[in-house]
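1. Fold the following.
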Amino acid sequence: MADDPFALFDDWFAQARAAEPNDPNAMALATADAEGRPSVRMVLLKGHGADGFVFYTNREGRKAADLAANAQAALLFHWKSLRRQVRVEGAVARASDAESDAYFASRSRDSQLGAWASDQSRPLDARTTFEARFAEVQARFEGGEVPRPPFWGGYRVVPDRIEFWSDRAHRLHERRLFARAGDGWTEGLLYP
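-> Model (predicted):
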């Protein structure tokens, strides 16, 4: 049994990449606004390590507004085929511009253009409006590189709690909780 939650996550994530048919890096991201109203949505994990779990998004959308008002979040990975879950809770910080630039450059061109064309989370009168904006952005950057929009970038969830949940028969599940303690971690079990 690993006593380092990041090593254990690496092991479970490798197994998920081998077993899950779609998006093993999909995670539910829960945020809350300044009034404490929660919101949850699926995002994709794009980096992880001892410094946290990274995802990217439009920084003018709802999740960014929630994080600006309340820089705490929770993540949930659910790997149904493995009958496992990982829950992560902690503070959120912006990823560096260099990190955001590097990830943005690795995206497909259409994904890069979509980042420019979308007013994420804002009302859209018709799909054709978005498609027209996408075509305008295509023309704008035709023949050249697509730079990262100034309103788009990464966030890092720096965990203070990581729970590993394994399904067991008769709902007698195993739950291992790692909690940050100074520069290290304490580990314990939770009742199912």
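
2. From now on I want contacts and neighbour counts done on CA atoms only, so please keep to that.
-> Fine.

3. Confirm that His170 sits in a helix.
-> Yes: assignment of His170 by DSSP: H, G, I helix; E, B strand; the rest coil places it within a helix.

4. Could you pick out the longest strand of the chain?
-> Counting by DSSP state E, the longest strand found in the chain is strand 152-166.

5. Second chain to compare with the first, below:
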Amino acid sequence: ELAENAQAALVMHWAVLQRQIRNEGSVARLPTEESEAYFRTRPRGAQIGAWASQQSSELEDRGVLEARVKEYEDRFKGGDVPLPPFWGGYRLVPERIEFWQGRLNRLHDRLEFEKQADVWVSRRLYP
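-> Have a look, this model is predicted:
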């Protein structure tokens, strides 16, 4: 989906604090070198799991996953686990950031920062 529409949003919400940050912007796939560097920081089991999992696809039986894990453990036994060709990250380059703080009676504080050319412009928004 990101290959077809390189726009995304990321939201961090802290309900107990009644605070939220929303970032919107363009995304770009990380260079292989950066993905590889991050992959190397992950535990070996997680690296094997990256190969074994068909993430978010239907899994009929947990035994299938466990068999795939065993298959890749055997395949990469005694050596480093290579970076899967399908594995990598994306970087969000913010173009708009909103800080929200909950207030009584839904009279929340909202501060927006939007990048215009090379300058960040701020404004307060109605709740």
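
6. Put one on top of the other, what's the TM-score?
-> The TM-score (TM-score structural alignment, normalised by the length of the second structure) is 0.93; 127 aligned residues with a CA RMSD of 1.2 Å.

7. re the thing from before, how about whatever helix or strand comes next after the longest strand of the first structure, aligned to which bit of the second structure?
-> Counting by DSSP states H and E, the next helix or strand C-terminal to strand 152-166 of the first structure is strand 174-181. Counting by TM-score structural alignment, strand 174-181 of the first structure pairs with residues 109-116 of the second structure.

8. Could you look up the SS state of the aligned partner of Gly49 of the second structure in the first structure?
-> Under the alignment (TM-score structural alignment), Gly49 of the second structure maps onto Gly114 of the first structure. Taking three-state DSSP as the rule, one finds Gly114 of the first structure in the helix state.

9. Tell me roughly how far stretch 90-98 of the second structure lies from the first structure on average.
-> When the first structure is overlaid, stretch 90-98 of the second structure sits 0.8 Å from its aligned residues on average, using mean CA distance after the TM-score superposition for the first structure.

10. how about the helices of the first structure, start to end?
-> For the first structure, the helices defined by DSSP state H cover 5-19, 62-69, 97-106, 109-117, 127-140.

11. Give me the distance between the fourth one and the centre of its chain.
-> For helix 109-117 of the first structure, the distance from its own C-alpha centre to the chain's C-alpha centre is 19 Å (CA atoms, centre = their mean, to the nearest Å).

12. hmm, who's touching that helix?
-> By CA atoms under 8 Å, 6 or more residues apart in numbering, the residues outside helix 109-117 of the first structure that reach it are Asn58, Phe104, Phe130, Arg133, Phe134, Val137, Gln138, Val146, Arg148, Pro149, Trp152.

13. Just give me the neighbour total for the aligned residue in the first structure for Ser26 of the second structure.
-> Alignment note (TM-score structural alignment): Ser26 of the second structure maps to Ala91 of the first structure. For Ala91 of the first structure, the count of nearby residues is 16 (other CA atoms under 10 Å).

14. Can you give me the neighbour number for the closest residue to Ala91 of the first structure other than its chain neighbours?
-> Nearest residue to Ala91 of the first structure, sequence neighbours excluded (CA to CA, 6 or more residues apart in numbering): Gln72, at 4.4 Å. Residues contacting Gln72 of the first structure under the criterion other CA under 10 Å number 20.

15. Excluding chain neighbours, what is closest to the residue mapped onto Glu73 of the second structure from the first structure?
-> When the first structure is aligned by TM-score structural alignment, Glu73 of the second structure is paired with Gln138. In space, and not counting its chain neighbours, Gln138 of the first structure is closest to Leu113: 6.6 Å by CA to CA, 6+ apart.

16. what about the one you found, how many residues close to it?
-> Using other CA under 10 Å, Leu113 of the first structure has 23 other residues around it.

17. right, and Pro100 of the first structure touches Gly153 too?
-> You called it Pro, but residue 100 of the first structure is Ser. Yes: counting by CA atoms under 8 Å, Ser100 of the first structure touches Gly153, with 5.1 Å between them.
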